[in-house]
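In: structure for this input, please:
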Amino acid sequence: MRRLLSCLLPLALLLNSCTMGYDSFQTASIPKTRFKDTKPQDFGRDHPERHPIHGIDISKWQGDIDWQSVKGSGIAFVFIKATEGKDRVDDRFNEYWREANTAGIPYAPYHFYYFCSTADDQADWFIHNVPKNAMMLPPVLDVEWNAESKTCRTRPDPQTVRIEIKRFMDRLEAYYGKRPIIYTSVDFHRDNLAGYFKDYHFWVRSVAKHPTVTYADRPWAFWQYTSTGLIPGIKGPTDINVFAGSEQNWHDWVAVVEKKGNS
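Out: Have a look, this model is predicted:
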């Protein structure tokens, strides 16, 4: 129990740091964004550029990556697709996390959850394919409805969803020593997660409006604000995200979570 409480402390500190109002910033104009976007969205006064820490999430579809260019552009973190369901591994996962590590970019793997196999089968698959040294930041559980899947369009009831993903996350936390981050979309969150998992970090997708609009009453740690960003060193569109806290919050949090599971 003492260890569990110590794991939750960085979360409490982070969420407290994210409650500052945007009134503390200049609001006369939206600053020029540091990254180009083929389909930019005007978020008004709550523009993601107000957040100093930006990162990306990638999979094999990003192809060859010039990691030094990515690092030089100001990208501070990368979430890398590792596994999907109980039998798929991203072809470039091992390459990407090793190269991110060499470039000095904090990284973490993510798992795309399928509701057509059990939480234990998927946890076993993730653990089998993701070594502990590929886990600098906490692991990410990607949960969303996948209406276009050719193999799994199952939509369990909300209670079943919560039981399954909790089991999966418990397995990962026990093995890696880091509490997982939950990535989700607006509709999946509304259907299954609103009001639950308050002691987990959330990474939310919201590409048209600010998360305070689309995820009411949900504190968030990461915000995916576009899927059409252009990052130096990567060909084609890339998801871009921001961290909720300040630059100092970021460095403090990374120092804490990097140490967990490595001692």
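In: when you work out contacts or count neighbours from here on, use the C-alpha atoms and nothing else.
Out: Will do.
In: and the strands in the stretch 51-200 of the chain, which stretches?
Out: Ranges of strands in the stretch 51-200 of the chain, per DSSP state E, counting those that start in this stretch, are 54-58, 75-84, 88-89, 107-112, 140-143, 181-184.
In: helices or strands next to the last one in the packing?
Out: By that I understand strand 181-184. strand 140-143, strand 202-205 (3 or more Cα pairs under 8 Å, 6 or more residues apart in numbering; DSSP states H and E).
In: wait, which of those strands is closest to residue 235?
Out: With Cα to Cα as the criterion, residue 235 lies closest to strand 202-205 of the helices and strands packed on strand 181-184, at 21.9 Å.
In: in that closest one, what counts as buried?
Out: Within strand 202-205, the residues that qualify as buried are 202-205, counting by 16 or more other Cα atoms under 10 Å.
In: stretch 189-205 too?
Out: Applying 16+ other Cα under 10 Å to stretch 189-205 flags 189, 192-193, 200-205 as buried.
In: just the endpoints, please. Distance across stretch 235-249?
Out: Taking Cα to Cα, to the nearest Å, the first and last residues of stretch 235-249 lie 31 Å apart.
In: all helices of the stretch 151-263 of the chain, in order?
Out: With DSSP state H, counting those that start in this stretch, the ranges of helices along the stretch 151-263 of the chain come out as 158-176, 186-188, 211-214, 247-259.
In: got a markdown table for those, with mean neighbour count too?
Out: Converted to a markdown table, the helices of the stretch 151-263 of the chain look like this (neighbours: other Cα atoms under 10 Å):
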| stretch | mean neighbour count |
| --- | --- |
| helix 158-176 | 16 |
| helix 186-188 | 15 |
| helix 211-214 | 16 |
| helix 247-259 | 15 |
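In: alongside the first, I'd like the structure of this one:
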Amino acid sequence: MAGIRKRWIIYGWIAVFLFTIGFSQKESSAFSTYSEAEKAGKENSFRYEEGERKKVSSTKKAVTSENVTIIDVSHHQGKIDWLQVKDAGIEAVIIRCGYGQDTDENGDYTQDDAYFKYNVSECERLGISYGIYLYSYAKDTTAAQREADHVVRLIKEVRQQEGVLSFFTYPIFYDMEDRSLESLKASTFSANATAFVNRMKKSGYDNIGFYSNKDWFEKRLTGTIFSLYPKWVAQYNSQCTYEGKYRLWQYTDQALVNGIDGAVDANQKYGSWEANLQVSQVTLNKKSAVITVGSSITVKATISPSGVINPYVAWKSSSTAVASVNSAGKITGKKPGTATITAVSHNGKKASISITVKPKSNRITSLKKSGSNSIKISWSKVSGVTGYQIYMSTKKDSGYKRIRTTSSSVSSYTKSGLKKGRRYYFKVRSYKKAGSKYIYSNYSAVKYLTR
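Out: The predicted model follows:
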């Protein structure tokens, strides 16, 4: 018995050991989100190759206050003479704070940009407005959250270094461009962006934006989250052809600025940027509308006050089966019924429009004499309706009375008791019962027959 008890004790300790190892492995795997690209720490994208800047634009352009007001910088520009930069007429700068997660896979702070704190300090000293950006390698939401932690830590450290950050008036941009992320689905990009935003907001920061090139915004960064915050679009061209809304356009990587050794990215802004100015009201140009299945209207949302950093809304439908809405506020009727379409700002301000979707009109397909005093009326069916109403008159333009209401399964009705030699006019319409409300289509074209 003693030997058996000893064996059971040994088995018990083995089980505990194996459970502990398994638990540790699960804990470890939950945080093993470092890609090989991040471990290497070398950017690869449309503008980088193995951590080195590629020449994408074809011509270099000297900067004056008339042609460039905003630049973006990182360790690639080395130590910058910011007084000369200011004297060159630069209005603002977007500064890279680092790349990837808060620590490397060994738990060390090696992923901070080497010149971030120096660049912030000089902008504060000289009164140059700035924002910051983080270069992302996140392939999942865990990594995205830890990238947000990276930004939060660095902002905290520069606050400790500088005190009040008086000129930190531009957004915190999440830079999603690395080639290692190309295989991700659009839904994954959206999930990662949402995780980053929520983590930042939890720490008190909602002045957030997204950076990428035109192609990625069109094909990968397409979720609702990207329409809620300012977009910074890179397209090295004579004009930006991105059709969505954006606030910054990076149009060259070959600008020449006094105080910076070598070329630098130049950007054009749209609208004003005021720190801490938030949306106070959202208004729509319509409060209600009636549309037909298959037709569309576009509703315009106006943000107050003007000049907010995030002047965007997300559109939502209470019933996408009845009415859908896209990111531009275009509402399309899907089936008969009612829906509420709501525009929501990034800080939760809302405005709504009530939409009634009418059934499509049907048509009278035939009128035929039946028996000695009847006419058979046949009509086309309409999907998604409750039934049909048939109207008759002896005059073309007035005097119509409803002679029958049928279910949606019926497509003909024979009207009896008619007088020989008299002309009779007919029209039909479909209807949908939505709760206690009846929604009617337009009438069909009038048709007649002499009995």
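In: care to give me the TM-score?
Out: Here the TM-score for the pair of chains, by TM-score structural alignment, normalised by the length of structure 1, is 0.68; 203 aligned residues with a Cα RMSD of 2.9 Å.
In: picking up where we left off before, let's have the strands of the stretch 51-200 of structure 1 in JSON lines, adding distance to residue 253 of structure 1 and mean neighbour count.
Out: Below are those laid out as JSON lines (distance: least, Cα to Cα, whole Å; neighbours: other Cα atoms under 10 Å):
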{"stretch": "strand 54-58", "distance to residue 253 of structure 1": "15", "mean neighbour count": "22"}
{"stretch": "strand 75-84", "distance to residue 253 of structure 1": "12", "mean neighbour count": "23"}
{"stretch": "strand 88-89", "distance to residue 253 of structure 1": "28", "mean neighbour count": "16"}
{"stretch": "strand 107-112", "distance to residue 253 of structure 1": "13", "mean neighbour count": "24"}
{"stretch": "strand 140-143", "distance to residue 253 of structure 1": "16", "mean neighbour count": "22"}
{"stretch": "strand 181-184", "distance to residue 253 of structure 1": "13", "mean neighbour count": "22"}
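In: just so I know, which of these lies nearest residue 245 of structure 1?
Out: strand 54-58 (10.8 Å).
In: what helix or strand does residue 24 of structure 2 sit in?
Out: Assigned by DSSP states H and E, residue 24 of structure 2 belongs to helix 2-30.
In: one more: residue 16 of structure 1?
Out: helix 2-17.
In: now do that helix and helix 247-259, the angle between them.
Out: 160 degrees (axes from the mean of the first three to the mean of the last three Cα atoms, to 10 degrees).
In: now helix 2-17 of structure 1, how far from the chain's geometric center?
Out: Chain-centre distance of helix 2-17 of structure 1: 18 Å, with Cα atoms, centre = their mean, to the nearest Å.
In: who are the packing partners of that helix?
Out: Going by 3+ Cα pairs under 8 Å, 6+ apart, helix 2-17 of structure 1 lies up against helix 247-259.
In: what's the spacing between the helix it packs on and its chain's center?
Out: Relative to the centre of its chain, helix 247-259 of structure 1 is centred 15 Å away, using Cα atoms, centre = their mean.
In: so what's residue 154 of structure 2 closest to, chain neighbours aside?
Out: residue 97 (7.2 Å; Cα to Cα, 6 or more residues apart in numbering).
In: just give me the match in structure 1 for that neighbour.
Out: Alignment note: residue 97 of structure 2 maps to residue 82 in structure 1; criterion TM-score structural alignment.
In: relative to residue 72 of structure 1, how far out is its match?
Out: 24 Å.
In: now swap in residue 136 of structure 1 and tell me
Out: Between residue 136 of structure 1 and residue 72 of structure 1 the distance is 20 Å, computed by Cα to Cα.
In: repeat for residue 195 of structure 1
Out: 39 Å.
In: do the same with residue 104 of structure 1
Out: Distance from residue 104 of structure 1 to residue 72 of structure 1, counting by Cα to Cα: 11 Å.
In: returning to what we had before: more neighbours: which of residue 136 and residue 72 of structure 1?
Out: Each of residue 136 of structure 1 and residue 72 has its neighbours counted (other Cα atoms under 10 Å); residue 136 has more, 23 against 12.
In: so that one sits right up against residue 255, yeah?
Out: No - between residue 136 of structure 1 and residue 255 there is no contact under Cα atoms under 8 Å: 9.8 Å.
In: now check structure 2 for the residue matching residue 190 of structure 1.
Out: In structure 2, residue 190 of structure 1 lands on residue 218 (TM-score structural alignment).
In: likewise residue 127 of structure 1?
Out: Residue 127 of structure 1 maps onto residue 152 in structure 2, by TM-score structural alignment.
In: where do the strands sit along the stretch 201-350 of structure 2?
Out: Using DSSP E, counting those that start in this stretch, strands in the stretch 201-350 of structure 2 cover 208-213, 231-234, 248-256, 263-269, 281-284, 288-292, 296-298, 301-304, 313-317, 323-325, 330-333, 337-345, 350-358.
In: against structure 1, where does the fourth one fall?
Out: Mapped onto structure 1 using TM-score structural alignment, strand 263-269 of structure 2 covers residues 237-243.
In: tabulate the strands of the stretch 201-350 of structure 2 (a markdown table), appending distance to residue 369 of structure 2.
Out: As requested, the strands of the stretch 201-350 of structure 2 are exported to a markdown table (distance: least, Cα to Cα, whole Å):
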| stretch | distance to residue 369 of structure 2 |
| --- | --- |
| strand 208-213 | 68 |
| strand 231-234 | 66 |
| strand 248-256 | 70 |
| strand 263-269 | 72 |
| strand 281-284 | 53 |
| strand 288-292 | 33 |
| strand 296-298 | 40 |
| strand 301-304 | 55 |
| strand 313-317 | 48 |
| strand 323-325 | 41 |
| strand 330-333 | 38 |
| strand 337-345 | 36 |
| strand 350-358 | 32 |
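In: all set now, cheers.
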